[in-house]
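Novice: Need a 3D model of the sequence below.
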Amino acid sequence: MCTAFYLVIAAIGTANASPVDTYVFEDEVMKIRFQALSKELRCPKCQNQNLADSNSPIAADLRRELYDLLKQGKADSEIVDFMVNRYGEFVLYRPKVSELTYVLWFGPAVLVLLAIIVVIVVVRRKPANKEKLALSSEQQDKLKQLLKDK
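Specialist: As a prediction, the model looks like this:
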């Protein structure tokens, strides 16, 4: 019974294990560039993971491609341009401001501005609504009479 329990625990523990990429870098600068670019570029398959965090096969291929491009002496901008040309703007966590991304960049600010305007309009209408809800003299007398009866 105990042996079966340990076998199940061992199987569960290794089920999610994935191979770790090990790369040999010429210097510390190249290693830092690799880490920064792999965190800046998004996995094309995953919804919201960068290349460093993703375990998908495409992310492993892109990390290998990133390593090869760094070894070739490519600049960071050249590597990013290569990835964008191959996989589209989706691979960037911070897409460039262009006609296609105006909504992405400025949409939240516009929504917040609209929300502030709506709040101001609603708050300004409140006093007008209170005046409409004021009781007439007949209604006030009737209310006083009802309260006296209790």
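
Novice: When you work out contacts or count neighbours from here on, use the C-alpha atoms and nothing else.
Specialist: OK.

Novice: hey, which helix is longest across the chain?
Specialist: When the chain is parsed with DSSP state H, its longest helix is helix 102-132.

Novice: Give the other helices and strands that it contacts.
Specialist: When contacts are defined as 3 or more Cα pairs under 8 Å, 6 or more residues apart in numbering; DSSP states H and E, helix 102-132 packs onto no helix or strand at all.

Novice: continuing past that helix, what's the next helix or strand?
Specialist: helix 137-149 (DSSP states H and E).

Novice: Please tell me how far that following helix is from the chain's geometric centre.
Specialist: Centroid displacement of helix 137-149 relative to its chain, using Cα atoms, centre = their mean, to the nearest Å, is 58 Å.

Novice: quick one: buried residues of that helix?
Specialist: Of the residues in helix 137-149, none is buried by neighbour count under the rule 16 or more other Cα atoms under 10 Å.

Novice: Could you find the closest non-adjacent residue to the most centrally placed residue in the chain?
Specialist: In the chain, the residue lying closest to the centroid (Cα atoms, centre = their mean) is residue 48, at 6.7 Å. Closest residue to residue 48 apart from its sequence neighbours, by Cα to Cα, 6 or more residues apart in numbering: residue 42 at 7.2 Å.

Novice: how about the one you found, what does it touch?
Specialist: Neighbouring residues of residue 42 by Cα atoms under 8 Å, 6 or more residues apart in numbering: 48-51, 90-93.

Novice: Please provide the structure for the following sequence as well, for comparison with the first:
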Amino acid sequence: MKRWIISLLMLISVQAVAAIDTYEFQDEDTRKRFQQLTEELRCPKCQNQNLADSNSPIAKDLRHEVYRMLDKGESDSEIADFMVARYGEFVLYKPRKDASTYVLWYGPFGLLLLGLIVVFAITRRKNTAAQETPESNLDNEQRKKLNSLLDQDTDK
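Specialist: Purely as a prediction, here's the structure:
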């Protein structure tokens, strides 16, 4: 039984080590760019992890693709454009500001402004309703009639 447990633990530890990618970079700057890009690009399969954190096969392939493109000397924007062309804007954690994403970027501010306008309108309506009395809507003749009815009621 001990032998099976030890074998299982060794197998798990070997697989964990095999999942680590090792790349040799031309310089420290390229390594930093690689780390930054793999942290900014989302894994298409995992959807909630970036390429650096994901262990999925597609993430491994994309990390290799980013490494290959950096090795060729392509810029960060060219690499991001390649990924967007292949997988859509979804792969970017920070979507670009263009006509299709204006609602995403500025929608919350618009909703906040709309909410403030609604709150202002409701409080203003309540204030004007509280200031108005039923008598303020009456003309002189109706007011006299109301006063006479109230006087008759107090006489009883």
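
Novice: what's the TM-score here?
Specialist: Once superposed, chain against chain, the TM-score is 0.71 (TM-score structural alignment, normalised by the length of the first structure); 133 aligned residues with a Cα RMSD of 3.6 Å.

Novice: just to revisit the earlier point, of all the contacts of residue 42 of the first structure, which two lie farthest apart?
Specialist: 51 and 90 (12.4 Å; Cα to Cα).

Novice: sorry, back to before: could you flag which of the contacts of residue 42 of the first structure are buried?
Specialist: Among the contacts of residue 42 of the first structure, the ones that count as buried by 16+ other Cα under 10 Å are 49-51, 91-92.

Novice: quick revisit: what's the mean distance for the longest helix of the first structure versus the second structure?
Specialist: Aligned to the second structure and superposed, helix 102-132 of the first structure gives a mean residue distance of 2.0 Å (mean Cα distance after the TM-score superposition for the first structure).

Novice: can you give me the offset of that helix from its chain's centre?
Specialist: 25 Å.

Novice: list the buried ones in that helix?
Specialist: Buried, per 16+ other Cα under 10 Å, within helix 102-132 of the first structure: nothing.

Novice: now stretch 80-90 of the first structure
Specialist: 80, 83-84, 89.

Novice: returning to that earlier point: can you tell me which of the contacts of residue 42 of the first structure lies closest to residue 120 of the first structure?
Specialist: Using Cα to Cα, residue 93 comes nearest to residue 120 of the first structure of those, at 34.4 Å.

Novice: still on that earlier bit, in CSV, list the buried residues of stretch 80-90 of the first structure along with distance to residue 137 of the first structure and secondary structure.
Specialist: Formatted as CSV, those follow (distance: Cα to Cα, whole Å; DSSP: H, G, I helix; E, B strand; the rest coil):
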residue, distance to residue 137 of the first structure, secondary structure
80, 75, helix
83, 76, helix
84, 73, helix
89, 68, helix
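
Novice: Same check for the contacts of residue 42 of the first structure, but in the second structure.
Specialist: Among the contacts of residue 42 of the first structure, the contacts conserved in the second structure (both residues aligned by TM-score structural alignment, their matches' Cα atoms under 8 Å) are 48-51, 90-93.

Novice: and residue 97 of the second structure, how many neighbours?
Specialist: 12 (other Cα atoms under 10 Å).

Novice: Leaving out sequence neighbours, find the closest residue to it.
Specialist: The spatial neighbour of residue 97 of the second structure that comes closest, neighbours along the chain excluded (Cα to Cα, 6+ apart), is residue 105 at 7.2 Å.

Novice: if I look at the one you found, how far off is residue 112 of the second structure?
Specialist: According to Cα to Cα, to the nearest Å, residue 105 of the second structure and residue 112 of the second structure sit 13 Å apart.

Novice: Then residue 78 of the second structure?
Specialist: 36 Å.

Novice: what do you get for residue 42 of the second structure?
Specialist: In this view, residue 42 of the second structure and residue 112 of the second structure are 29 Å apart by Cα to Cα.
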